[in-house]
Every structure is written in structure tokens, then in C-alpha cells.
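S.K.: Okay, structure incoming, though there's no sequence with it:
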């Protein structure tokens, strides 16, 4: 796979506002973003256009981690997010761009994600697999309707 990008599509049984909040809130983001078997720590997250973030994914089995950071390039609340990603590891060069579209549909939110510029050292199919797991975790976070106690 030489195109170095992944594209994902899901329909989520939650409002665009709730799905958007899962991207905007650092605690929520750390809950669903890492694939299965990883935990995420958020060192910094300033969710606004021009704002930056820094996170670390840690392999729960080995304790090894990799950090990455980026900039929020475009944000349209409840509709659109585009941000850059750069790994701190010099062996994973380049900058990735992730674009997220949220569209209200009759049963919730249509979510489209495109990540481009994946470093050649990362097998695209592994990146795609990781995103599938992350989106599964996102759905488990935002789809339950839990009443206030």
C-alpha cells in the first residue's frame, strides 16, 4: 500500500455535538483514541484553531510508548476538524494530516475520517486497523444515553 493514507466511515448513534465533544475534551479523547492494548496520556491539548497538542500512546503490555504532537488547523464546531500529527521519534519522519467530517443524519452522526501522510515506516493496514479499534471505542463512549443521577 503506497498511498500512505487511510479513510474510514461510520454512522454513530449519537448527536454530532456529542461526537465532537469526544474529540474536543482531552479526557474523553484519551479514553477512545488509543487502539486496544494502549493507554493515552495527554500532556497538552489546546483545542482551537492554531492550538497545539502533545500526547503519548503507551503499550500496556510492554510499557513502551511513542509520543506525537500537532496543531489544530481547522475547526468548525460539531461539523469539521483538521489537525496535523508529527511523531517525536525521528525514525517516523513527516507530518500527517487528519480530517474529520461530522454530519447529522436521522439516526445520529455520519463520521468520515481521512488520515494522510502516514510515515512509510508504518504499515498502512496497521494504521487502518488501529483507527477501526479507536472508532469502536469512540462509539462505546458516545452512544450510551446515561441519565443524570
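M.R.: Arrived safely, thanks for sending. As the structure is a computational prediction, the values presented were derived from the model and not from experiment.
S.K.: can we go C-alpha only for contacts and neighbour counts from here?
M.R.: OK.
S.K.: buried sites along the longest strand along the chain?
M.R.: Secondary structure assigned by DSSP state E gives strand 65-76 as the longest strand of the chain. Residues 67-75 are the ones in strand 65-76 that count as buried (16 or more other C-alpha atoms under 10 Å).
S.K.: likewise stretch 123-134?
M.R.: 124, 127-128, 130-134.
S.K.: Dump these into JSON lines; add secondary structure and distance to residue 51 as well.
M.R.: What follows is these, written out as JSON lines (DSSP: H, G, I helix; E, B strand; the rest coil; distance: C-alpha to C-alpha, whole Å):
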{"residue": "124", "secondary structure": "helix", "distance to residue 51": "27"}
{"residue": "127", "secondary structure": "helix", "distance to residue 51": "25"}
{"residue": "128", "secondary structure": "helix", "distance to residue 51": "26"}
{"residue": "130", "secondary structure": "helix", "distance to residue 51": "25"}
{"residue": "131", "secondary structure": "helix", "distance to residue 51": "23"}
{"residue": "132", "secondary structure": "helix", "distance to residue 51": "26"}
{"residue": "133", "secondary structure": "helix", "distance to residue 51": "26"}
{"residue": "134", "secondary structure": "helix", "distance to residue 51": "23"}
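S.K.: want to compare, so here's the second one:
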């Protein structure tokens, strides 16, 4: 079976497919603090996290527009990122490989040590809003699917409120772990855009 198991837009895994997934693998992946490390079925679940950053909306938007920038701030602390393809425009997409630093066998969903994701940009509003559809690749459909992320940037005083709204959140991820993952990514982004401030 090919390693690629990318689902089409809006495709949802069935409860039967979820039940067939490995309970042990769900347990080991559940606590990976990264908003895009999906486990279990996609369901109509929405979660949102926000953070104030000392930067302009233009600087934050630009952090998404450059592949080298995203490699620096997007991966969680226990992973490195490699941009495989990048086309930042409305209707465009990018593909990134996230590799675990400790190379522990069995952690990755695309390979033993890595996760690959394809992210599409269905809607872009420069300096204000970025909508993403995140597709994961895996031989196991219990770990493949599409999640929608909506990033908004609202000026407030001399800073910006960045909000991440996640839709179709996987049922296998505990809410507190998922929110911690988004918070970690927002912290990384803040450190990146504020470094010259």
C-alpha cells in the first residue's frame, strides 16, 4: 500500500475506521503537543486559542509568506521542519516534512521518524486572515484526514491579537493537549516576529 493516504476536501473518517485504529498508537500520539499531529477521527469539533504579539499584522503575515521563515517557527520544539514545496497564494499550498529530533522509532505517521503534511490556502486576506486546510499522509486512515485552521490578525494598541480557530478537530486528541499544541505554535511565532523588536 502506498504511503500516501490523502483524503479529499471535507472527507471524514468513519467511526468504523476509527474503531479499527490502534489504541496503543492513539495513546502514544495523544500527548504530542502540536496542533497538526492528528489522532483518531475527524469530528465537528472547534477549538480556538489567541495570543497578543508585539508586532505588526504585516510582519506576522510575512512570517507565513516565506518558506524559510516557516521552517524556523512552525515545528514544535521536539521536531525540525523541511519545506518540500511552497506556493503562497490563494488556492496555493505548501508541503512540509516534520522530523522528530530523537529519531525514536514508531513516532511518525508518514514514516518511522517523520510526519508529512500538505497545507492548502483556500482564502488569504493580506495582513488580516489566513485560512488553511491541512492534509496528513499516512498508510493508516486513522491518522489521515483534513483539518481546517483559520488564523486572524487584529491590531490592538501597539500589538496584534493572533487567533487560531481549528475546525474538524480529531476526536482522539484531548482538548487540553490540542490547545497546548496551538499555544506552543503561537509562542514560536511570537518569538520569531518579536526577535527584532
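M.R.: Cool, the structure landed. Everything quoted here is computed from the prediction, not taken from an experiment.
S.K.: Kindly provide the TM-score of these chains.
M.R.: Superposed pair, TM-score by TM-score structural alignment, normalised by the length of structure 1: 0.88. Supporting alignment: 145 aligned residues with a C-alpha RMSD of 1.7 Å.
S.K.: Neighbours of residue 71 of structure 2, how many?
M.R.: Other residues near residue 71 of structure 2 come to 18 when the count uses other C-alpha atoms under 10 Å.
S.K.: what's the counterpart of it in structure 1?
M.R.: When the two structures are superposed using TM-score structural alignment, residue 71 of structure 2 falls opposite residue 30 in structure 1.
S.K.: ok so its match is a strand residue?
M.R.: No. Counting by DSSP: H, G, I helix; E, B strand; the rest coil, residue 30 of structure 1 is not part of a strand but helix.
S.K.: so where is the longest strand of structure 1 in structure 2?
M.R.: Counting by TM-score structural alignment, strand 65-76 of structure 1 falls onto residues 114-125 of structure 2.
S.K.: Determine how far the longest strand of structure 1 lies from the middle of the whole chain.
M.R.: Distance of strand 65-76 of structure 1 from its chain centroid, counting by C-alpha atoms, centre = their mean, to the nearest Å, is 9 Å.
S.K.: go on, stretch 115-134 of structure 1?
M.R.: Using C-alpha atoms, centre = their mean, we find the averaged C-alpha position of stretch 115-134 of structure 1 to lie 11 Å away from the chain's own average C-alpha position.
S.K.: distance from the centroid: which residue in structure 2 tops it?
M.R.: Within structure 2, residue 157 marks the point farthest from the mean C-alpha position, 28.4 Å out by C-alpha atoms, centre = their mean.
S.K.: which residues of structure 2 fall in helices?
M.R.: Secondary structure of structure 2 by DSSP state H: the helices cover 15-20, 23-29, 57-65, 67-73, 175-194.
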